[in-house]
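Undergrad: I would like to see how this sequence folds:
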Amino acid sequence: MLSSGTVLARLFAAACLITGLVACEKTNTAAGEKGPAEKAGQQLDQAASRAGEELNKAAEVAGKGLQQLGQKIQNEAEQAQQAQPKKE
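TA: Purely as a prediction, here's the structure:
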């Protein structure tokens, strides 16, 4: 015999499944309207795309900054080397 916890878990799972199916049902497919889950998914896709673009911009700025810093360090190293007396 099944315990009451097992029965409740199965009823809950069935209720969630039915609710999910009803909530995702498209009622205006003939009109071409998108359902709420599809609209939310599209908004998430757009937000992820914008975030990716912003990350690319930030990485490009950081890369340029690091490149400039590397050039500055190289220039200073060359100047320091030139300032030292040559050993013969």
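Undergrad: C-alpha only now, for contacts and for neighbours.
TA: Noted.
Undergrad: SS state for the spatially most central residue of the chain?
TA: Note on the chain: the residue nearest the mean C-alpha position is Ala48, at 5.4 Å, using CA atoms, centre = their mean. Of the three states, Ala48 takes helix under DSSP: H, G, I helix; E, B strand; the rest coil.
Undergrad: for it, what are its contacts?
TA: With CA atoms under 8 Å, 6 or more residues apart in numbering as the criterion, no residue contacts Ala48.
Undergrad: that one and Val61, how far apart?
TA: 20 Å (CA to CA, to the nearest Å).
Undergrad: Asn75 too?
TA: Taking CA to CA, one finds Asn75 at 21 Å from Val61.
Undergrad: before we move on, what about Leu17?
TA: Taking CA to CA, one finds Leu17 at 48 Å from Val61.
Undergrad: alongside the first, I'd like the structure of this one:
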Amino acid sequence: MHRELQETLERIELAIDIINDIEGRECLTDDDYYETIEPSRENMYKLKRTLETKLERLETDIYTVKETKEDYMRKIAVGY
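TA: Just a heads-up that it's a prediction; the model follows:
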């Protein structure tokens, strides 16, 4: 998901660069950049942090489930 967002952002930036080269940067002002592109980038980073946090939680949950399964197997092996 993060990779797809990064690729989309890179394509948008490339398209803007091409348009700016063609039109001499008249079509996009610095204000437009900071109002449009920069917030998108910030949103992408917020999403990345959120996804990383969720991934860490999932990894913790997986470890907990794995440990619980091992505990049950030990109990079964020793006959409770």
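Undergrad: which one in the second structure is aligned with the residue nearest to the centre of the first structure?
TA: With the correspondence set by TM-score structural alignment, Ala48 of the first structure lines up against Met44 in the second structure.
Undergrad: quick one, strands of the first structure?
TA: Ranges of strands in the first structure, per DSSP state E: none exist.
Undergrad: what ranges do the helices span in it?
TA: Secondary structure of the first structure, counting by DSSP state H: helices at 4-23, 36-83.
Undergrad: tell me, how many residues neighbour Gln6 of the second structure?
TA: Gln6 of the second structure has 15 neighbours, counted by other CA atoms under 10 Å.
Undergrad: my bad, should have said Leu21 of the first structure
TA: 11.
Undergrad: please apply the same query to the one 3 residues further on.
TA: Here the neighbour count serves as a burial measure; for Cys24 of the first structure (other CA under 10 Å) it reads 12.
Undergrad: now do Cys27 of the second structure
TA: Using other CA under 10 Å, the number of residues around Cys27 of the second structure comes to 12.
Undergrad: how about it, what's its match in the first structure?
TA: Under the alignment (TM-score structural alignment), Cys27 of the second structure pairs with Ala23 in the first structure.
Undergrad: then Lys69 of the second structure?
TA: Counting by TM-score structural alignment, the partner of Lys69 of the second structure is Ile73.
Undergrad: from Gly63 of the first structure, how far out is that match?
TA: 15 Å.
Undergrad: likewise for Lys39 of the first structure?
TA: With CA to CA as the criterion, Lys39 of the first structure and Gly63 of the first structure are 36 Å apart.
Undergrad: show me what the helix or strand in which Thr8 of the second structure is found is packed up against.
TA: Take DSSP states H and E as the rule and Thr8 of the second structure turns out to sit in helix 2-23. Judged by 3 or more CA pairs under 8 Å, 6 or more residues apart in numbering; DSSP states H and E, the packing partners of helix 2-23 of the second structure are helix 38-78.
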